[in-house]
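Trainee: What would the 3D arrangement of this be:
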Amino acid sequence: MMKKIWIFISLLLLPSLLPLKALQAKELSQYTAIRVQKASQFAQDEKLKEAIETLSAMELSKEYDKAFVARMLGVYHWQNSDTKSAIKELTYAVDSGLLLDEQAWITQRMLADVLLNEQRFKTALPHYYALVKYAPETEKIDLLWMRIAQAEYQIGNWSNVLKAISKRDKLKPEPDLAPLSLKLGSQLQLKQWKQAIPTLESLIVLQPEKTNWWRQLVGLQLRLNQNRAALNTLALADLQGVELSDSDRRLTAQLYAKRGIPERAAQELSKLSNAHTDVQLLAEQATYWQLAREWDTSIKVWEMASKYNAKYHWNVAQLMVQQGYYQEALVELDKVKQKEKQADVALAKVRSWYKLKELENALIHAKRAEGIEASTEAKGWIKYLTQLRRIDTSS
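Mentor: Below is the predicted model of the structure:
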């Protein structure tokens, strides 16, 4: 729901405050002028009810008098919180066409604002369009175009919103939150993704702390396949202290991974709220560290994952063997219980025992691997280790 639009009544909208001679100069009959002055005095004394009753009781014959009094009644009804009656009287005054140019413009402006405030957008719009067409030079037309944009937005005329904002921006080019927000909403409704990006960038300049602007910008950049730009936006938001959610961090990690920077992907995942308790997240981090060739860090994270799921002991053991931590690897290999991994486990133990110069144990596990699942690798180890043992025995 739109916030209430404050309506400011200029002195020109309160002709009842003018002296009697001034009223007569505007062609009011003497009968009307006298009663208008009386109603004006009531209004000044904050007796709106009496002011309204005085004007409503008048029997008028001249059309100009009727229009003049209708305008005053509209003002008083509005001040008395009787919006329905205010709209009725102001509409009559405007439609009469009998008020002087400046009087007519100000009256129509008040009518348009009251209608907008009452969310009668379609009824308010013709008045606003007329107002910008014939506005006095002293009026701030940019505010009227803003009112038009607000009304058009409420009834879903997105193209008209953009036209009105464009007119407003020509008169007042300084970036402002309200017109930019209307512009963005309309551009998104019209699927003008590319045009919406600079709008969001302007909003971010005005409200850099608002996470939603950053997220929407990233979303548009991804929609346009601007992955590098999306990553830069997320990185800049983080750098400026914007509070990123877990989903934002996960997206950042994915984008770093796509750019071939796995260590940054792992770092982003490590910032998630459940980064050290969610086994899947731990496995993802360990994989990224492994891709980054940060072997020791990867081992450490795989070990954390193995505490939650025993299947990851195999990942730990493989890297330990690869990095030459053979004694530790043998301990870890004993923890691998998956049946389908036992042949591979035995071969890994062969390599570890061999590197530790324990040829007898290495040969035992080579034969065990061959017994579990015959393979060229197992046969090769058996042949090689048997020859080494013979050489050792003969020497």
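Trainee: contacts and neighbour counts: CA atoms only from here.
Mentor: OK.
Trainee: so where do the helices sit in the stretch 101-250 of the chain?
Mentor: Ranges of helices in the stretch 101-250 of the chain, per DSSP state H, counting those that start in this stretch, are 101-117, 121-133, 141-154, 158-171, 177-189, 193-206, 211-223, 227-239, 246-258.
Trainee: Can you lay out the ones you listed as JSON lines showing distance to Arg35 and mean neighbour count?
Mentor: Formatted as JSON lines, those follow (distance: least, Cα to Cα, whole Å; neighbours: other Cα atoms under 10 Å):
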{"stretch": "helix 101-117", "distance to Arg35": "20", "mean neighbour count": "22"}
{"stretch": "helix 121-133", "distance to Arg35": "30", "mean neighbour count": "17"}
{"stretch": "helix 141-154", "distance to Arg35": "34", "mean neighbour count": "22"}
{"stretch": "helix 158-171", "distance to Arg35": "42", "mean neighbour count": "19"}
{"stretch": "helix 177-189", "distance to Arg35": "44", "mean neighbour count": "18"}
{"stretch": "helix 193-206", "distance to Arg35": "53", "mean neighbour count": "17"}
{"stretch": "helix 211-223", "distance to Arg35": "57", "mean neighbour count": "18"}
{"stretch": "helix 227-239", "distance to Arg35": "65", "mean neighbour count": "17"}
{"stretch": "helix 246-258", "distance to Arg35": "68", "mean neighbour count": "19"}
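Trainee: let's see this one next to it:
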Amino acid sequence: MKKLSLLTSALIVAASFSFSVPAMAQVNITDADRARIEERKNRKTQLPGERVGRGVTKAFELYSEEKIDEALQVLQEIRGGNDFDNAFLARFIGSLYATKDTKQAIKYLEQAVKSDLLSFADHSASLKLVADLQSMENMHKDAIRNYEAWMKFTGEQDPDVYLRIANAYYQLGDYKNVLTPIDNAIRYAKEPNKQYYMLKMGALYESKNYPKTVETVETMVQLFPEERQYWVYLGNFYTLVEDYQKSLSALQIAYNNGYLQSESELKTLGQMYANNNIPHKAAAIYEKYMKSGKIKKDRTMLNAIASNFQAARDFAKAAEYYGELAKMTNEADAYRRQGMAYLAIQKYNDAIKAFDASLAIDSRDAGKIHMSLMEAYFYQGKYREANAALQAAKRDPATERQTRSWQSYINEKARVKNISL
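Mentor: The predicted model follows:
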């Protein structure tokens, strides 16, 4: 794959993009929390009673044999001698249920952490597991509560947990609250992570904060320049802030590196050329990929090619594609436009055929078409035919006034050439 020329690209007008992530609000860890965390880490390990220990050992053996139901039955028949035993059992039962019944797993794991008696490692793992299960069950508010409890319990600024909190807010449709945790995920990550930036981009887009969406994707294409879809996103998002020049620059980079693959992507590139007043390139892109089959040949595309060639003053090409459009649709206006393109390059006979075809289909614009026919005949020196077309145009109120100046002009030319009208 070709290397992207980021430094020379017209896109990197913003060569000064900054990757620094501002300090964001995060789960608040107080000095008292830190002291408690250290105390819990250093607390003497507590062991379950003998009856619980034997039951857990037996259940674990059954679990190892993939006899989960039997393992659960053993555990649920045990009665712990104290609160720690019950928390210990609840954690083990919840962990087993996590493989088969999420709701039961959540119930037992929340019982396990409620007493705050488990070892530091077990309590920590239980909080994270119950939050993950709640997230799977679309219990996103509960999941956020337990992820935040895990962070407060452990004192860790874990980027993956911040991501999960952000994703829970996203699933709730609370897009503005996605931003703080996802920025913290980005801040604490050891290296840039595509998933974090994608979620941030999505939240900003859904919040209709298009300028910040663009800023985020500008960062993404610099961090991950060979990720083709990001260049497509950038080109599209620039249009949301009506920066069509940068949109075209981004899409040109994508195109030059072979990143534009779908029909819609290639059409967008063509549209950006048109929006930036480069109609010949717009038409050429459309034409190339319509011929290759990547862009569907239909009424809209033929019209786009023809009108862009016309805007580029390539009237021969415009006439060709208006002709194709006319054959496909049998629309009077397509023939009329083809006639106008031929008229512009002085192909008067071809213009006359196109105008006649237009009139044969629909006479609603008859006055305008007769005026165009008059010009085609006039510039061929066919003053009698020009006059006949002019008389037809006079009968249309829309063009009657227009004909007055031409009448004397045609009369004079015919007189000089000794042609009887």
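Trainee: and of the helices of the stretch 101-250 of the first structure, who's closest to Glu268 of the first structure?
Mentor: Set against Glu268 of the first structure and scored by Cα to Cα, those come closest in helix 246-258, at 5.4 Å.
Trainee: how big is the offset of the next helix or strand after that closest one relative to the second structure?
Mentor: As assigned by DSSP states H and E, the chain's next helix or strand after helix 246-258 of the first structure is helix 262-269. Aligned to the second structure and superposed, helix 262-269 of the first structure gives a mean residue distance of 2.7 Å (mean Cα distance after the TM-score superposition for the first structure).
Trainee: Can you tell me which helices and strands helix 262-269 of the first structure packs against?
Mentor: When contacts are defined as 3 or more Cα pairs under 8 Å, 6 or more residues apart in numbering; DSSP states H and E, helix 262-269 of the first structure sits against helix 246-258, helix 279-291.
Trainee: re the thing from before, let me have the helices of the stretch 101-250 of the first structure in TSV, adding distance to Thr393 of the first structure as columns.
Mentor: Shown next, in TSV, are the helices of the stretch 101-250 of the first structure (distance: least, Cα to Cα, whole Å):
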stretch	distance to Thr393 of the first structure
helix 101-117	103
helix 121-133	101
helix 141-154	93
helix 158-171	91
helix 177-189	82
helix 193-206	77
helix 211-223	68
helix 227-239	63
helix 246-258	53
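Trainee: now for those, which one comes closest to Ala266 of the first structure?
Mentor: Nearest to Ala266 of the first structure, of these and by Cα to Cα, is helix 246-258 at 6.8 Å.
Trainee: what angle separates the closest one from helix 227-239?
Mentor: Between the axes of helix 246-258 of the first structure and helix 227-239, defined by axes from the mean of the first three to the mean of the last three Cα atoms, to 10 degrees, the angle is 130 degrees.
Trainee: In JSON lines, list the helices and strands packed on helix 262-269 of the first structure along with distance to Val331 of the first structure.
Mentor: Converted to JSON lines, these look like this (distance: least, Cα to Cα, whole Å):
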{"stretch": "helix 246-258", "distance to Val331 of the first structure": "33"}
{"stretch": "helix 279-291", "distance to Val331 of the first structure": "20"}
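Trainee: between these, which one is nearest to Lys170 of the first structure?
Mentor: helix 246-258 (36.6 Å).
Trainee: which residues are contacting that closest one?
Mentor: 227-228, 231, 234-235, 262, 264-269, 271-273, 288 (Cα atoms under 8 Å, 6 or more residues apart in numbering).
Trainee: cool, stretch 314-324 of the first structure as well?
Mentor: Against stretch 314-324 of the first structure from outside (Cα under 8 Å, 6+ apart): 295, 299, 302-303, 326, 328-330, 332-333, 336, 348, 351-352.
Trainee: for the contacts of helix 246-258 of the first structure, which one is nearest Ala343 of the first structure?
Mentor: Looking across those and measuring by Cα to Cα, the closest to Ala343 of the first structure is Tyr288, at 26.9 Å.
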